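Novice: sharing a sequence plus its predicted fold:
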Amino acid sequence: MSSTPRLPSAGASVSAPEYHANPTWKSKNEAQQVDYPSAEAFQSVMAKIGRLPGLVSPNEIDRLRTQLASVAEGNAFLLQTGDCAELFDYCNPEQIQAKLKLSLLMSLILIWGARKPVVRIGRIAGQYAKPRSKPTEIITKVDPATGEATKHEIISFRGDNINAFSAEPASGRIPDPERLLQAYFHSAATLNHIRSELASGLADLHAPRQWSFQHVQSSALQAEFESVVDSLTDALDFMKTIGADTSTFSSSSVLNSVDYFISHEGLSLAYEEALTRLVRKPTADKPSPARNVHASDLASGALDNETLERYDLSAHTIWLGDRTRQLDGAHVDFFSSIRNPVGIKVGPSMKPQELIDILDILNPDVPIPAAATAARASGWTTPSGAPEVVYGKEKGRVMVIIRLGAAKVATHLPPLLEAIAASNHKDSIILLCDPMHGNTQTSPYPPASSDPNAQPLKTRSFGDIISEILAFLQIISSDFPTLHLGGVHLELTGDKDVTECFGGSMRLDPKDLERGYKSHCDPRLNFEQSLDVAFLLSHYFRNQRLGKRAGATASSDEEIKKQQAIIASGSGDELLAELICGITNRPQSA
């Protein structure tokens, strides 16, 4: 990409250093803006963060961009997982390791079924902000002396980096800019532990049984995982015998380490801007590695002829929320100015043309290296008089994270996919299914707690989650052969004994939710339900892969109607039961 970002606001483009010195997003309306009591205190904190090192490196971001290009081409699968909203208290070794292990387990299961690399992105080390539909909420307080209950209006909880979750004292809900500084250091500590765990062999495929599977209740799923591990161990023994397993001689190998990238919703633009740096990029005539540019470099004029680009070093990738994607808004402007891969949350209110307009802003035509154009015959443009220069969309630059809900996916998804398939973005974007956000409901059972402030629990049906994923897959495969599912975006936890969503192979009932309801935000899949999703997807991709290889005939009309009926009913647990039955009865030779 050139040093001239194409920005949505400017009629004429500006250079990266010029935009960096005077970012135009600050002149636009910023949705979900936080009102701090002291503007001076807020600016002081932003100045401190601006002087701190980035949390990630430009080279790591570029490595993710390369892997996401492979996802866009259909040669890899993206698994994005983590908490709805992190709390600072989650920054402890046990919980960080639990999330890592669950991601590794899920990716191993997916790799075995799909035979594709899995790109792992965590909603972690920065997912502290929480968008809200209302600035205030009503709580009930009981006078301990009289027992009289009164209602009070207080500021809504906006995430641990803005204010406190506890409603007592009410002053804790007043936005405090120092919390953004705490968010930086908690993110840094979390990321440091992730890196140390991976460097210490947590991801070593030679010891997959260390990734705890013991509290999974389904004996069929336990047996399936054991068969995966046995096959993997046998393959590694063979590789070691013939000398192909380099881990015997080296501590750095794809077999004992993985990439794990971090992400969060880019809600607080001042925080994101404070961690955005100008980066000198290598070119053919100046191949030195990428590095951050400092103010002294610019002042000296030594970089006047260099290619400089903006990287947000708060995370490897950030996403636009469904409430912050206004075409003329500050968030879209900021996202268009950075080189990180970015995501867009797409809900039922998104119109097809609106989505294409956002994609045009976030992923304009850019110069494409000649080597990258050889494998694609269409979709490129050549400027008049410059036949050696080819322009097109950067593959994997944008992840479209679709969150519709099981009840709406059949009606709302096809128009969106039709617009994408007809656009010049069709082979550059990554389609992600987020089956969580559109399926939130209130538990039919009132809270058992005697606390007068207790509210009905938010929950999600595992059946709805699975039905949305499978409906997504079915619609793409039957009606949009030029597109493919690039991955899934899931809210989950690696913590044990969590009961926030009902259903799954453990047959969790809505009455059981309060037994282990720990979320301070939205309900998450627990450990076993997360593996249920991984096995269902792995099973789907395995059948697809082996069916194509064997030239198998298509499913019968009766089988198709049965699956469609299960999807339409939202009873994904029946599909899971079918899977477990199929695993149990599968011939060993398969």
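Specialist: Right, received. Where do you want to start?
Novice: okay, CA-based contacts and neighbour counts for the rest of this
Specialist: Noted.
Novice: what strand or helix carries the most centrally placed residue in the chain?
Specialist: Among the residues of the chain, the one closest to the centroid is residue 80, at 3.9 Å (C-alpha atoms, centre = their mean). Per DSSP states H and E, residue 80 falls inside strand 77-82.
Novice: packing partners for the very next helix or strand once past that strand?
Specialist: The first helix or strand that comes after strand 77-82 along the chain, using DSSP H and E, is helix 93-114. Here helix 93-114 touches strand 77-82, strand 118-123, helix 178-199, helix 219-242, helix 527-550, going by 3 or more C-alpha pairs under 8 Å, 6 or more residues apart in numbering; DSSP states H and E.
Novice: let's bring in a second model and compare:
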Amino acid sequence: MTAPGEILHTGAAEYPGLDTWRSLTLAQQPDWRSHEDFDAAYQQLSDNPPLVFAGEVDRLKRRLAAVAQGEAFLLQGGDCAEVFDEITADRISGKIKTILQMAVVLTYGASVPVVKMGRMAGQYAKPRSSDEETRDGVTLPSFRGDIVNQYEFTEEARIPDPKRMLTGYNKSAATLNLIRAFTEGGFADLRAVQQWNKGFMDNPAHAQYQQLAGEVERAVKFMHAAGVSSDSLKRTEFYVGHEGLLLDYERALTRIDSRTGAPYVTSGHFIWIGERTRELDGAHVDYLSRVRNPIGIKLGPSTTPETALQLIDKIDPEREPGRLTFITRFGASKIRDGLPPVVEAVRDAGHQPVWVTDPMHGNNINSANGYKTRRFDDIMDEVRGFFEVHKAAGTYPGGVHVEMTGDDVAECIGGSDPIDESAFDDRYESLVDPRLNHKQSLELAFLLAESLKGVK
């Protein structure tokens, strides 16, 4: 934990109260305020153009308001931590392709629009359980993500470097450029996406999903035959979000909207607060309560009903539709007991946030050969528990938030075409947390589609 320090530059945005966070407890930050390059890097970042725009952010908030009302469903997926060297056209297109494939299946299952969002173009920083890491008697600063330092276990690599924020900005700009080109230029054509899903179905391991896949294909053909607008088939909205962990970066990229005079974080459309930084009197909650983006908050097993209600009052005092998303991450073994009191308290108080399940972070285990992993069955069990809790409470299960990739990695155990620990040595690529691979992600979508039928 690092105490707030003085920053000479306040960035492009001047707004009453926006810098109150500087006097509050600031958790999970690198110790780099005294670095010789900090002021110059911060000032350059403050002078850079926004990565996203207020109009896009407001549009997402309207889409999330529909999710809260049970009229849409949110799908958010992407890397646990983006790696600078992996920001390539092939990897970006692979993730987008997988999310689009999942969205087609979920749209059919839910019979409502699916809001598509990537954990992309900004998910570079990660919270750590300790500020330091020790190997073979050598102690160095922990790896906090590519935007802060490097993964290699050397003294030079682990020094927090504020210039890496500028690299993160440039990588995000390149990613967003490609996302916009793909989703507006025909890559997202619904008919092409359905053809991609045929490749998944060619695997005999996925035969159990044949009926649903056939129904989706017939629906797509019907829309085409009925003359549904070609533009609506070929283009799609796609948003990006990340954990607003590194407040120096978020503050430098905050801008004042010329239309409303309100502050927006322009590093991404959607910003969430993690389980380790959601203290009511902490810097993260204070800062993100003052910007106009839709805000997510991770809720884990330690969450009490009182805490959830206090967070609502802090982040969404005006009860603005689409403003607040609760992302629950209890773990498969705890969700059925831990989540109901929280959901019921929020419901009984008359609040209507977006409810999303993160079935990944509460289900970490260590494999026998030393890798951090997750069981596909545990992930699905938490998803089922999430739906069961909301069905019993009469509330709407509004979305899923998963760590996934479009690549053929081996990081999570199980699935119909199963991954086991023996594949980790050759195909485990994540630097932090394990992700679902392309096939496992699609399988989750098919299973989730069945759960969504008849929800509303």
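Specialist: Happy to help now that I have it. Because the structure is a prediction, the values reported are computed rather than measured.
Novice: TM-score them against each other, please.
Specialist: Once superposed, chain against chain, the TM-score is 0.93 (TM-score structural alignment, normalised by the length of structure 2); 442 aligned residues with a C-alpha RMSD of 1.8 Å.
Novice: alignment lookup: the residue nearest to the centre of structure 1 to structure 2.
Specialist: Aligning on TM-score structural alignment places residue 80 of structure 1 opposite residue 76 in structure 2.
Novice: state the distance from that match to residue 253 of structure 2.
Specialist: Note on residue 76 of structure 2: its distance to residue 253 of structure 2, by C-alpha to C-alpha, to the nearest Å, is 23 Å.
Novice: quick one: the helices in the stretch 201-350 of structure 1?
Specialist: 219-242, 269-274, 295-300, 330-337 (DSSP state H, counting those that start in this stretch).
Novice: deepest-packed of these, please.
Specialist: Mean neighbour count (mean count of other C-alpha atoms under 10 Å) peaks for helix 330-337 among the helices of the stretch 201-350 of structure 1, with a mean of 24.
Novice: list the helices and strands it packs on?
Specialist: For helix 330-337 of structure 1, the elements it packs on are helix 352-362, judged by 3+ C-alpha pairs under 8 Å, 6+ apart.
Novice: the helix it packs on maps to which residues in structure 2?
Specialist: The aligned range for helix 352-362 of structure 1 in structure 2 is 305-315, by TM-score structural alignment.
Novice: with structure 1 superposed, average distance for that stretch?
Specialist: Once fitted to structure 1, stretch 305-315 of structure 2 is off its aligned match by 0.9 Å on average (mean C-alpha distance after the TM-score superposition for structure 1).
Novice: coming back round to it: is the residue nearest to the centre of structure 1 in contact with residue 118, as I believe?
Specialist: No. Counting by C-alpha atoms under 8 Å, residue 80 of structure 1 sits too far from residue 118 to count as a contact (10.0 Å).
Novice: which residues are in contact with residue 187 of structure 1?
Specialist: Taking C-alpha atoms under 8 Å, 6 or more residues apart in numbering as the criterion, residue 187 of structure 1 is in contact with 55, 124-126.
Novice: at 7 Å instead, please
Specialist: 125-126 (C-alpha atoms under 7 Å, 6 or more residues apart in numbering).
Novice: can you give me the strands in the stretch 351-456 of structure 2?
Specialist: Taking DSSP state E, counting those that start in this stretch as the criterion, the stretch 351-456 of structure 2 carries its strands at 354-357, 364-366, 372-374, 399-403.
Novice: so what touches the third one?
Specialist: Spelled out, it's strand 372-374 of structure 2. 363-367, 411-413, 433-434.
Novice: which residues of structure 1 does that strand align to?
Specialist: Following TM-score structural alignment, the aligned partner range for strand 372-374 of structure 2 in structure 1 is 458-460.
Novice: buried ones in that stretch?
Specialist: Within stretch 458-460 of structure 1, the residues scored as buried using 16 or more other C-alpha atoms under 10 Å are 458-460.
Novice: what residue of structure 1 takes the place of residue 343 of structure 2?
Specialist: Matched by TM-score structural alignment, residue 343 of structure 2 corresponds to residue 417 in structure 1.
Novice: separation between that match and residue 490 of structure 1?
Specialist: Using C-alpha to C-alpha, residue 417 of structure 1 is found at 21 Å from residue 490 of structure 1.
Novice: where do the strands sit along the stretch 251-400 of structure 1?
Specialist: Ranges of strands within the stretch 251-400 of structure 1 are 261-265, 276-280, 291-292, 308-312, 317-320, 342-346, 366-367, 391-392, 398-402, based on DSSP E, counting those that start in this stretch.
Novice: what is the second one packed up against?
Specialist: With contacts defined as 3 or more C-alpha pairs under 7 Å, 6 or more residues apart in numbering; DSSP states H and E, the secondary structure elements packing on strand 276-280 of structure 1 are strand 291-292, strand 308-312.
Novice: just these: most buried one?
Specialist: Mean neighbours per residue, mean count of other C-alpha under 10 Å, is largest over these for strand 308-312, with a mean of 26.
Novice: and that strand, which stretch of structure 2?
Specialist: Aligned by TM-score structural alignment, strand 308-312 of structure 1 corresponds to residues 261-265 of structure 2.
Novice: what does the matching stretch rub up against?
Specialist: By C-alpha under 7 Å, 6+ apart, the residues outside stretch 261-265 of structure 2 that reach it are 54, 250, 253-257, 291-293.
Novice: same question for stretch 202-219 of structure 1.
Specialist: In contact with stretch 202-219 of structure 1 (C-alpha under 7 Å, 6+ apart) are residues 101, 104-105, 222, 229, 233, 255-258, 505-506, 528.
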